[in-house]
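Asker: got a predicted model here, sequence first, then my questions.
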Amino acid sequence: MPKPIILAVDDDTSVLEAVVQDLRRHYGQQYRILRAASGKAALDTAEQLKERGEQVALFLSDQRMPGMTGVELLENVIPLYPDAKRALLTAYADTEAAIRAINSAKIHYYLNKPWDPPEEKLYPVLDDLLEAWQQGYKPAFEGLRVIGTRWSPQDHATRDFLGRNHVQYQWLNLEQHPEAAKLLEEHKLDAKNLPVVCFGNGDVLVQPSQLELAQKIGLRTQAEQQFYDLVVIGAGPAGLAAGVYGASEGLRTLIVEPEAPGGQAGSSSRIENYLGFPQGLSGEELAKRATLQANRLGAEFLTQRATCVRSENNYHIITMADGNEVSCHVCLVATGVSYCKLAVPGADRFTGAGVYYGASMSEAISCANEEVYIVGGANSAGQSAMHFSNYAASVRMLVRGGGLEKSMSKYLIDQIASRPNITVETQTEIVGFDGDGHLECITVKTPKGEEKRSTSSVFIFIGAAPKTDWLPSTVLTDARGFILAGPDLPSDLRAKLKIDRDPFLLESSVPGIFVAGDVRHGSVKRCASAVGEGSIAVQFVHQYLANLSR
């Protein structure tokens, strides 16, 4: 984006050169410094800049100039740039005239020539003026825009993907922003085919797939190599930790993630019990820091979905959704869990159009001044309730049990109790959803009976379903699909596999396929424990590789 402009004006070329040099030395990194040798030339320049849509932050003009004085120039630029700061350069003899001009021409300040040294007599004055201008300056948005409607599941998915990958964008709701219709008309696009993603360079994607978006915003969708020492499937806290430790210890490490780093924890608005962060931090910030750390240490990230893994001669081959394959010595499964679907009439119909699974931070601002419902009583539900209470008029937590104490950390229970716009309803559950095109009301079952309530936003945090349906049957799981590892595996596995050792602590039933984090049977569903498992798993990876080389 073009820098804002400082325009210096003086008919004495030697003085003008000195002014420009002083300005560039102190302000050249933040502002573009332009010059004009007369009031008329400066006014012509200002008009041209206005036509091009460029911003002028400061006019700095000499007073005594033939044809048009500095005061006259500064008066004439007010209609063009009413918010720009205006400063007059005067000789000592012009001081009284300058003071009068402050009132008549709305000049913000005057400076006496010469001003040496500028560090004492020029920069402090201009710093104050420019700081005041910056406070009211709103640069034109030139980045990525998403045109859609609030109740479109695909629009929601697009915005959620961009947000979780830390891509800044402007959302233009077709029903509320006239600019949205104008952009569609400029690109000759049909409003029926939404969402539309407009890029700053003029490119447009219509109803893009997640893979198309990933490629366009610069995420890697093809692996750099065909073989790695360690391939980590999933970039939640466990996967990111494994990536950091694997790469830092010299393993060629690939982290495969179909959506965005952070996993379920990445959508947590505030994690306050994570060691070393007394003020807490968001899941997004934790994921961002871990991703940068893994990248810096040499781990490679791949935006793809793993669809299957097969083992051949002590190697593991992972197939991606696009059909490409990578092979490795060790595969670490850290796919985490997803929230269980609510088996209630209408839930599937309104998913993405008023019914959301997980925090869905992209919807928070849309819920301003509305009543929001949170279903669930664990930490993730509590963190979401706290986050949405900053936007919504009221937040109602629906909990099937008799209270929050069994499933939620005490610090969260205390915070929820302190928020006047959060209400916790126990022994209460949703039994129906209804609406026309999007969610408009829910049927709630309470100890007093059933009742209908109006709402357009319900966020669901119930249960945990492991993401393991893509794994082969040789990777043993429990009845719910969580992966068995180490001591949880059958005692006769060693004999069945005809291997001369017991499985390592986090090793699955297939030698060389490890597991870490929430997807493991018996894991502690906490962010810090997932990070610990991902870190520890790398130590067992080294032991496994050492056994292979014998």
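Answerer: Here it is on my side, so go on.
Asker: all contacts plus neighbour counts: C-alpha atoms, from now on.
Answerer: OK.
Asker: so residue 284 is in which element?
Answerer: Assigned by DSSP states H and E, residue 284 belongs to helix 283-297.
Asker: same for the longest helix anywhere in the chain, what does it pack against?
Answerer: Counting residues, the longest helix found in the chain (DSSP state H) is helix 527-548. Judged by 3 or more Cα pairs under 8 Å, 6 or more residues apart in numbering; DSSP states H and E, helix 527-548 is in contact with helix 237-248.
Asker: return the set of buried residues in the helix holding residue 284.
Answerer: With burial defined by 16 or more other Cα atoms under 10 Å, the residues of helix 283-297 counted as buried are 283, 284, 285, 286, 287, 288, 290, 291, 293, 294, 297.
Asker: cool, stretch 190-197 as well?
Answerer: Neighbour counts over stretch 190-197 (16+ other Cα under 10 Å) mark 194, 195, 196, 197 as buried.
Asker: quick check: end-to-end length of it?
Answerer: From its first residue to its last, stretch 190-197 covers 13 Å (Cα to Cα, to the nearest Å).
Asker: returning to what we had before: how about the longest helix of the chain: buried residues?
Answerer: Within helix 527-548, the residues that count as buried by 16+ other Cα under 10 Å are 527-538, 540-542, 544.
Asker: by how many degrees do that helix and helix 283-297 diverge?
Answerer: Interaxial angle, helix 527-548 versus helix 283-297 (axes from the mean of the first three to the mean of the last three Cα atoms, to 10 degrees): 30 degrees.
Asker: got another, please set it beside the one above:
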Amino acid sequence: MSEPATSPAAAVRPAILTVDDDPSVSRAVARDLRRRYGERYRVVRAESGPVALEALRDLALRGHPVAVLLADHRMPGMSGIEFLEQAMDLHPAARRVLLTAYADTSAAIDAINVVDLDHYLLKPWDPPEEKLYPVLDALLEAWRRDRRASERGRPEVKVVGDRWSPDFFTLRDFLARNQVPYRSLPSDAAEAGLLLAATGAEGLALPVVVLPDGGWLERPTEAQLAAAVGLHTAADADFYDLVVVGGGPAGLGAAVYGASEGLRTVLVERSATGGQAGQSSRIENYLGFPDGISGAQLTDRARRQVDRFGVEVLTACDAVALETDGPARTVVLSDGSRVSGHAVLLATGVSYRTLDVPGVEALTGAGVYYGSALTEAAGCEGVDVHVVGGANSAGQAAVFLAGRARSVTILVRGAGLEATMSAYLIDQIAALPNVTVRAGTQVVEVRGENRLQRLVLDTPRGREEVASDRLFVFIGAAPRTDWLEGTAVRDEYGYVVAGPDLMRGGDPPPGWDLQRDPYHLEASVPGVFVAGDVRSGSVKRVASAVGEGAMAVTLVHRYLEQTWNSGDLPRR
């Protein structure tokens, strides 16, 4: 049972949510919480994990903050740890508490790593004045302090646009992936008209971004938007020890290890940290997370580590060239600025391949999306969704979307999923009643007036037209390495070649002027390293990308030591 997720006071009172499958315990927790916190916080009670998640989704959609989550560990169907892990995606700032019996304290300790648990409480907690309230007082104060700091640093922005405009989607997706608080206002909403009139932005081409100070941006680029909302877009220093290009798992891993080991490190990201992994709805086979972890959770934890070690992160900065000048390695950005360092790590990952069929280009961002497009998940409630692709990323998206959509249809060109998807995902998909797999099927055209409405399919039985509200595409990826043309050796598919793969007949690549051979992850330019999916021959897994990022830093140290010892670099 769950309390209604709306009330007149809910707009001003943050929520404290408690979930326990035992009705008597659930009522007792809620009673003690209301006794002390009822005037300042709204207490929401649920008796199962799924019901509690639905209440959290409703609070998130309405923009209502959640301060603390208290979950019982032993609940049938969904344990407290599983609930808290999924709740992190909806309300990442909420403090997390696990209620557990003495016999389950080891599980609570494990949960500290799995869900960033803030505290665990033993049942019973009587008297609450000694065992419950002091813990919650501290957690609530920490939550309020962080919220005040966040509101001072990056107040909420508002984005007004046509619901089915690709530009409207792009801006919202950029803000969401960079964790910038924002409100989305469809242009036909009364509030949108009032807002534009109040700011003097009427008559401008949509989408319009209204800033907290009352200023506005008309159809801004990502770089313009990043600068306006306070993201870091220009380097603070003239020179660094390590320049990391790309903010996916490999780049974030390298930045953490580099900065923690004393290297002055800058990370250059063209859109948002996390890369493709950051857009994944669920990563089930990442070591150390037995219950899985979402890409957003993994990215958020990595961001916090990067901040902790003092890495400088540049957002919405697109690398367009790589230059060498003596011992310096310089990354040239699209705005003409330059970021130089002793060593460079290429960790740009890959970009989703686009679906090359009639109608796709016009409807991309208006019903057709590449990747999981988590910002569109709320819009999938009760509609028919199609997913193109048979690899893990497609399966993860299908499982995630099945929780909201009326139906999810996976379209696979091959004979089935077995050859391309992990067994655990195939089993999950088979257990979902609203997910269908159609093998031997391809999309040959998309149709719609201003938004996606229909798909034309090529099936074993011939052409077929079906209704569709959303199409998510996962048909492989390609490296974005054109900017390295003429600088770094790439293979026939555009991936950067490194280490022993550069050697031909025992000889290093042309232009290699060092006595030694290239290090394992070193590209054809000394002092330039490559890690993750963009490397030729890499294993396309999150764990391997993180590992290569860490390994690259070790090789950077070796390169710097060797170069300093040869007198090419001055010691600082």
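Answerer: That came through, no problem. Source: prediction; values computed, not measured.
Asker: show me which pair in the buried residues of helix 283-297 of the first structure is furthest apart.
Answerer: 283 and 297 (21.1 Å; Cα to Cα).
Asker: can you check which strand is longest in the first structure?
Answerer: Ordering each strand of the first structure by length in residues (DSSP state E) puts strand 325-333 first.
Asker: now it: which residue numbers in the second structure?
Answerer: Aligned by TM-score structural alignment, strand 325-333 of the first structure falls on residues 338-346 of the second structure.
Asker: that older thread, superpose on the second structure and give me the mean offset of whichever helix or strand comes after the longest strand of the first structure.
Answerer: Sequence-wise, the next helix or strand downstream of strand 325-333 of the first structure (DSSP H and E) is strand 337-338. Its aligned residues in the second structure lie a mean 0.5 Å from strand 337-338 of the first structure after superposition (mean Cα distance after the TM-score superposition for the first structure).
Asker: got the contact list for strand 337-338 of the first structure?
Answerer: Applying Cα atoms under 8 Å, 6 or more residues apart in numbering, the set of residues contacting strand 337-338 of the first structure from outside is 264, 464, 465, 466, 467, 518, 519.
Asker: please repeat the previous calculation with a cut-off of 10 Å.
Answerer: Strand 337-338 of the first structure has contacts (Cα atoms under 10 Å, 6 or more residues apart in numbering) with 236, 263-264, 357-358, 461-468, 482, 517-520, 525.
Asker: alignment lookup: residue 278 of the first structure to the second structure.
Answerer: Correspondence of residue 278 of the first structure to the second structure, assessed by TM-score structural alignment: residue 290.
Asker: what is the burial count for its match?
Answerer: 10 (other Cα atoms under 10 Å).
Asker: returning to what we had before: list buried residues within the contacts of strand 337-338 of the first structure.
Answerer: Buried members of the contacts of strand 337-338 of the first structure, counted by 16+ other Cα under 10 Å: 236, 263-264, 357-358, 461-462, 464-468, 482, 517-520, 525.
Asker: tell me how far stretch 522-536 of the second structure is from the chain's mean position?
Answerer: 24 Å (Cα atoms, centre = their mean, to the nearest Å).
Asker: what about it, how long is it end to end?
Answerer: So stretch 522-536 of the second structure: terminal residues 12 Å apart, Cα to Cα.
Asker: residue 298 of the second structure and residue 284 touch, don't they?
Answerer: No. Residue 298 of the second structure is beyond contact range of residue 284, at 11.8 Å (criterion: Cα atoms under 10 Å).
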